[in-house]
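Asker: Build me a structure from this.
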Amino acid sequence: MAESNKPLVLVTGGSGFIAVHIMLKLLEQGYRVRTSLRTMSRQDEVRDMLRSGGVTRFEGLLFIQADLSNDHNWDEAVKGAEYVIHVASPTPNKVYKDENEMIQPARDGVLRVLRAARDAGVKRVVLTSAFGAIGVGHKNHKGPYTEKDWSNTDASIHPYQKSKTIAEKAAWEFIRQEGNGLELATVNPVGVMGPILGNDYSHSNSSVRQMLESNQKYVPKIYSDYVDVRDVADLHLLAMLRPEANGERFIASSAETLSMLDIANILRKHLGEDAKNVPKSELPNILVRAIAIFKPQLRMIATLLGQDMSTSNQKAKRLLGWTPRSAEEAIAATGKSMIKIIKEQKKS
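Answerer: Here you go, the predicted structure:
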């Protein structure tokens, strides 16, 4: 990490998969980074993940305890920061009894961070939103989704996707009504793959682990676009720095639509014997919907069956010069790092 007079950046949710890769890029480029954690006991875990990514010096890294569910410490978290990258949000891994258990914390957390950033004189906030705020809840949609699209929250969609949509809309409304000059840009990733640096990783990476470990013979007929987490981190930095990014949304996607079976085939291609358990066939949609009735973890997947979720990445490429890796490279990187994690966990 080079010595630098570059400004301080607050990254929220520093133990998360995307956040760690963003911090890795920032530290490599000489920025000072302050990151929020809900519990300070995870500091060493974050350092270990960054060390796995190549960071050797940590003088520019600061930690602060802050939780999206309350105001405590957010004024201190943003103090002196020129930029805020707000990554932290409830994840889709938890089964909720009431959708508001996910929606309200996401919305309130975004507004809490934006208010603190505005009051502290932060120049720009980059919000990590999601494809879930763009392309969900539309029947018979044709053609790639763009940044002009919004998910339909009146449709029957998963609370995670609804929370991302409502939270992002609340952020833009806040900027319009009471931002007082605070700048905002959002990054909306599709399925995030790429190198795993620790035990905290994305929902998409979890599906790869299930393929590698489960001995399941079938995968659902889900078609999605994917992106490498390293490219997601790059796009956040471009959205943070480039004047053209102010007031804009950016889809983070390789713009290649793959099925779950395509992912399985890529894993077999790159992992050989380590991918021997990966499924080789697809499960009919009617069976997936039936199973989802009894397995809540499949309910979000069931809502995506038969949907066109293709995306365009032309805006980020044209406006910011962003150049993402291929989906195959991202998925192969996930598989290789996941195998390493699985083997290490079996040893311990």
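Asker: C-alpha from now on. contacts and neighbour counts both.
Answerer: Noted.
Asker: ok, which stretches of the stretch 201-348 of the chain are strands?
Answerer: 218-220, 223-228, 249-252, 257-259, 281-283 (DSSP state E, counting those that start in this stretch).
Asker: Turn the ones you listed into a markdown table, including distance to residue 7 and mean neighbour count.
Answerer: Converted to a markdown table, these look like this (distance: least, C-alpha to C-alpha, whole Å; neighbours: other C-alpha atoms under 10 Å):
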| stretch | distance to residue 7 | mean neighbour count |
| --- | --- | --- |
| strand 218-220 | 46 | 19 |
| strand 223-228 | 26 | 24 |
| strand 249-252 | 23 | 28 |
| strand 257-259 | 38 | 17 |
| strand 281-283 | 50 | 14 |
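Asker: for comparison, sequence B:
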Amino acid sequence: MRSGQVLVTGASGFVGKWTVVELLRAGFTVRASVRSEDKAEAVRQAVTHQLGEDILYRLSFVKLNLMHDPGWTRAMLRIDAVIHAAGVVLSGGPDNPQRVIGPAVEGSERVLRFATLAGVKRIILTSSVAAVGYGHGSVRGVQHFTADDFTDIDAVRRPAAAVTGATMAERGAWAYARQEGLALTTIHPGHILGKGLDSDVSPSLQLIGWLLDGSRPKVPDIGVSVVDVRDVAALLVAALHQPATIGQRYLAASDYVSFAHMGFILAAAFPDWPVGLEVLPDWRIRLQAAFGGPMRGFINDLGHEKHYDRSKAEALLAGPLISGREAIVAAARSLIQFGLVSSRTTVESPAGGN
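Answerer: Next up, the predicted model:
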């Protein structure tokens, strides 16, 4: 598929905005799903800043809600493909897991159901490595996962909303696609960082903010597999171009980076910022997680170092993924640029980075 009209759900999100930009850059017409006119204007501004105003004639908007049916029938009219980029990203474990699980599972089902009713066959689903790397036993240490690995939520010792939601949504999507004959591809990002297009960035960048401004000077002795948001958007669009991606899963994660190493990267790139570098012992994390809050989301990763095979993603993009270091530095620069973090010292131009 080299042209046509694509519906992008969650178009005002961190991934969604970049996906809209990359689709327009590639020559597609985009119908962008948003929750309000304010969100639509933010997408227009992001597109204009990247591509200029002349491209806006290929961009339109529709107001949709993942949890409600109204509007979806009209939204699917004359659509050639759907990129489902919408979801709920929280900085810590939610008080109510259904805040994440509900939109992930029910939202994906609603997208597929209305696409089927409209005769839309081509679907690109944004999932997560959370649907890949959990429930594989109590093996500690370095683990390697490929696109053939699936999370077993029944075997996850401490179920997390993000893991449960992503896994159930993907499992349901593949079952529905087989039943209805849909041409489905799933993209599984790691921890999404990189350059923000405006101040409405993902909570996934909050970790960088905590480290950069020293508000969380002590970090867990764990890490994440990082991916740059620009690579995620590029993969979503590349999947439309390549029919061979139908029926395939792609893991989008460049480098595993420990939180301590993130701190060293930020301290080197932003020497005037009070970057937190102290590592918390595991027992402190377990204690804090027992009372909820941000640490709850990390409990399943203690003692594990998860690496995800990026070879299929790099083959699809015909080149390497952006490095974890570059994604981290770009995220920090965005937080500074949009005034989302503040330093106790005078900030000079960041050293290093690309």
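Asker: coming back round to it: right, and the strands of the stretch 201-348 of structure 1 - which one's nearest residue 167 of structure 1?
Answerer: strand 249-252 (13.7 Å; C-alpha to C-alpha).
Asker: Mind listing residues that contact that closest one?
Answerer: By C-alpha atoms under 8 Å, 6 or more residues apart in numbering, the residues outside strand 249-252 of structure 1 that reach it are 131, 146-147, 185-190, 227, 231-232, 235, 311-313, 315-316.
Asker: just stretch 255-268 of structure 2 next, same as before
Answerer: Outside of stretch 255-268 of structure 2, the residues within contact range by C-alpha under 8 Å, 6+ apart are 208, 211-212, 219-227, 273-279, 305-307, 323-325, 328-329, 332, 351-352.
Asker: The stretch 1-150 of structure 2: strands as residue ranges?
Answerer: Assigned by DSSP E, counting those that start in this stretch, the stretch 1-150 of structure 2 shows strands spanning 5-9, 29-34, 59-63, 81-84, 122-126, 141-145.
Asker: Compare those strands and give me the one nearest residue 74 of structure 2.
Answerer: strand 59-63 (8.8 Å).
Asker: Output the residue interval of structure 1 matched by the closest one.
Answerer: Across structure 1, the stretch matching strand 59-63 of structure 2 (TM-score structural alignment) is residues 61-65.
Asker: and what of stretch 18-34 of structure 2?
Answerer: Counting by TM-score structural alignment, stretch 18-34 of structure 2 falls onto residues 21-37 of structure 1.
Asker: buried stuff in that stretch?
Answerer: Residues 21-28, 30-37 are the ones in stretch 21-37 of structure 1 that count as buried (16 or more other C-alpha atoms under 10 Å).
Asker: For that stretch, measure first residue to last.
Answerer: Terminal residues of stretch 21-37 of structure 1 are spaced 15 Å apart (C-alpha to C-alpha, to the nearest Å).
Asker: before we move on, the earlier item: could you dump the strands of the stretch 1-150 of structure 2 into CSV with distance to residue 108 of structure 2 added?
Answerer: Shown next, in CSV, are the strands of the stretch 1-150 of structure 2 (distance: least, C-alpha to C-alpha, whole Å):
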stretch, distance to residue 108 of structure 2
strand 5-9, 10
strand 29-34, 14
strand 59-63, 16
strand 81-84, 8
strand 122-126, 8
strand 141-145, 24
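Asker: Nearest to residue 72 of structure 2 among the ones you listed would be which one?
Answerer: Among the strands of the stretch 1-150 of structure 2, the nearest to residue 72 of structure 2 by C-alpha to C-alpha is strand 59-63 (8.9 Å).
Asker: Show me what residue 305 of structure 1 lines up with in structure 2.
Answerer: Aligning on TM-score structural alignment places residue 305 of structure 1 opposite residue 302 in structure 2.
Asker: Correction: the previous question concerned residue 277 of structure 1.
Answerer: Using TM-score structural alignment, residue 277 of structure 1 pairs with residue 274 in structure 2.
Asker: how near is its match to residue 259 of structure 2?
Answerer: According to C-alpha to C-alpha, residue 274 of structure 2 and residue 259 of structure 2 sit 15 Å apart.
Asker: The two: which has the busier surroundings?
Answerer: For residue 274 of structure 2 versus residue 259, neighbours defined as other C-alpha atoms under 10 Å are more numerous around residue 259 (23 against 19).
Asker: quick one: that one from residue 279 of structure 2, how far?
Answerer: 8 Å.
Asker: Wasn't residue 192 of structure 2 part of a strand?
Answerer: Yes: counting by DSSP: H, G, I helix; E, B strand; the rest coil, residue 192 of structure 2 is located in a strand.
Asker: show me the contacts for the spatially closest residue to it that is not a sequence neighbour.
Answerer: Distances taken as C-alpha to C-alpha, 6 or more residues apart in numbering put residue 227 closest to residue 192 of structure 2, at 5.1 Å, once the chain neighbours are dropped. By C-alpha under 8 Å, 6+ apart, the residues touching residue 227 of structure 2 are 189-194, 252-255, 321-324, 327.
Asker: Over to residue 143 of structure 1?
Answerer: Counting by C-alpha under 8 Å, 6+ apart, residue 143 of structure 1 makes contact with 308, 310, 311.
Asker: would you turn those into JSON lines with neighbour count and distance to residue 108 of structure 1?
Answerer: Converted to JSON lines, the contacts of residue 143 of structure 1 look like this (neighbours: other C-alpha atoms under 10 Å; distance: C-alpha to C-alpha, whole Å):
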{"residue": "308", "neighbour count": "22", "distance to residue 108 of structure 1": "31"}
{"residue": "310", "neighbour count": "22", "distance to residue 108 of structure 1": "30"}
{"residue": "311", "neighbour count": "25", "distance to residue 108 of structure 1": "28"}
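Asker: Look at the closest residue to residue 52 of structure 1 other than its chain neighbours and give its secondary structure.
Answerer: Ranked by C-alpha to C-alpha, 6+ apart and with sequence neighbours excluded, the top spatial neighbour of residue 52 of structure 1 is residue 197, at 5.9 Å. With three-state DSSP as the basis, residue 197 of structure 1 sits in coil.
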